[in-house]
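Q: mind looking at a prediction? Sequence and model below.
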Amino acid sequence: MMLFWERGYEGTSMADLTHVMGLNPSSIYAAFGDKRALFQLVAKRYMELRAQYAVKALEEPTLERFTRALFDNTVAFLTTPGHPPTCMTLAGAVGCSLDATPARDLMTAIRKQNQVALRERLLKARKSGELPKEINVDDYTRYLSTIVAGLSIQAANGSTKAELKRTAQMALRHLGY
């Protein structure tokens, strides 16, 4: 997982995988299928084990607490020692060649699933009266997703935890929190 996360789908070769996993290529193919199948398993594991920061935020009872937790959890995740300073769904398959279209499509599907969960949380806020009716839920969903993705890009660019926190705080102020 770490190799795909650090290098992306295309940047990770079978030779890299055999070295890190301590297996020969035939054992990897026998156990996981091809590189694409292994990447799919890795993406699933990443979502289940590592990328729970947004899921935890969704559990917050109010829109403000959810939004604060979303940004705080994202910054904490991106600056966790021992893993790359970016989200695998962004770095894993963005800018892939046509040969890697399935990997790119998988990462896109995961990001879209995340947006659906975010949209559902915003609809809940609309029903409770926390999100004004004049705010377009789809636009707001894309806006929050863009901020979270932007934090990931800035982390990959080398922004520090303090810088990311200040960026998140600025976004919160612009959102009225």
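A: Right, received. Where do you want to start?
Q: rest of the way, CA atoms for contacts and neighbours
A: Will do.
Q: any idea how far the residue located most distally from the centre of the chain lies from residue 103?
A: Most distant from the centre of the chain: residue 26, at 31.3 Å, with distances by C-alpha atoms, centre = their mean. Remark: distance between residue 26 and residue 103 (C-alpha to C-alpha, to the nearest Å) = 22 Å.
Q: so what's residue 128 up against?
A: Under the criterion of C-alpha atoms under 8 Å, 6 or more residues apart in numbering, residue 128 has no contact partners.
Q: give me that answer again for 10 Å
A: 62-63, 122 (C-alpha atoms under 10 Å, 6 or more residues apart in numbering).
Q: which of those fall in strands?
A: For the contacts of residue 128, not one is inside strands, with DSSP state E as the criterion.
Q: put this next to the first one:
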Amino acid sequence: MEKKRTSPVGRPRGFDADEALERAMLFFWRHGYEGAGTAGLAKAMGISTTSMYAAFGNKEQLFRRALERYTEGPSAYLARAVEEPTALGVATAVLAGAVRTTTRPSHPHGCLGVSGALTTSHSGEEVRDLLVSWRDNGYCCLKQRFERAVEEGDLPADSDPGLLARYVTTVAYGIAVQAASGVCREELQELADAALRAWPLR
């Protein structure tokens, strides 16, 4: 009796999805959302465009995945910074993290969340709005942390947590822009140190 053949349930993907997503994140980081064409993305990821769409969806969906990876990886310093015991420690850690992340020799300079889609065509508006929300989330995290610092007496009672959060995020994003322009890490750290000298003390 002839043995019945069984078909495989599914073909193996044939590539490391985690590595491909890492490469996509770096490509978006380097070129921005609209500057990253699908053919260039697929090539950078080491896969075909067909495989890219099958595994990650369309370009916007891929960007969202890449931004999540960026948030949990290179930009994770913000989540760690808010755990610092003092408000000054939080601000110091945020700015040091911004300097470190935006000037790594092995990574694109600048910040994916800042320069990824500042200006876009109509088709990129959802990604632009996504990054606006991403930046606003960072601001809100710091604002809440500084509100706690006021309640605990770590910051003067007349401090404005919202203004302080805006100050820190503005300096951090400015650091990212300067890093993308080629300003060196040492100079950017000096800038961060100068910004912190204006920090309110109890």
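A: Cool, got the structure. Predicted, not measured: the structure shown is a model, and the values here were computed from it.
Q: please say which position in the second structure residue 157 of the first structure maps to.
A: Matched by TM-score structural alignment, residue 157 of the first structure corresponds to residue 181 in the second structure.
Q: one more: residue 144 of the first structure?
A: Counting by TM-score structural alignment, the partner of residue 144 of the first structure is residue 168.
Q: swap in residue 124 of the first structure?
A: Alignment note (TM-score structural alignment): residue 124 of the first structure maps to residue 148 of the second structure.
Q: would you map the helices across the first structure?
A: Assigned by DSSP state H, the helices in the first structure fall at 2-7, 14-21, 25-32, 35-45, 53-58, 63-78, 88-91, 101-127, 137-156, 161-174.
Q: and among the ones you listed, the most buried is which?
A: helix 88-91 (a mean of 22; mean count of other C-alpha atoms under 10 Å).
Q: what range in the second structure matches that one?
A: Under TM-score structural alignment, the match for helix 88-91 of the first structure is residues 112-115.
Q: next one: the matching stretch to chain centre, how far?
A: Stretch 112-115 of the second structure sits 7 Å away from the centroid of its parent chain (C-alpha atoms, centre = their mean, to the nearest Å).
Q: if we can go back for a sec, check contacts around the closest residue to the match of residue 144 of the first structure other than its chain neighbours.
A: Distances taken as C-alpha to C-alpha, 6 or more residues apart in numbering place residue 91 nearest to residue 168 of the second structure, at 6.4 Å, with adjacent residues excluded. With contacts defined as C-alpha under 10 Å, 6+ apart, the neighbours of residue 91 of the second structure are 78, 81-82, 84, 97, 142, 146, 164-165, 167-169, 172, 192, 195-196, 199.
Q: and residue 91 of the second structure? What does it align with in the first structure?
A: Residue 91 of the second structure maps onto residue 67 in the first structure, with residues paired by TM-score structural alignment.
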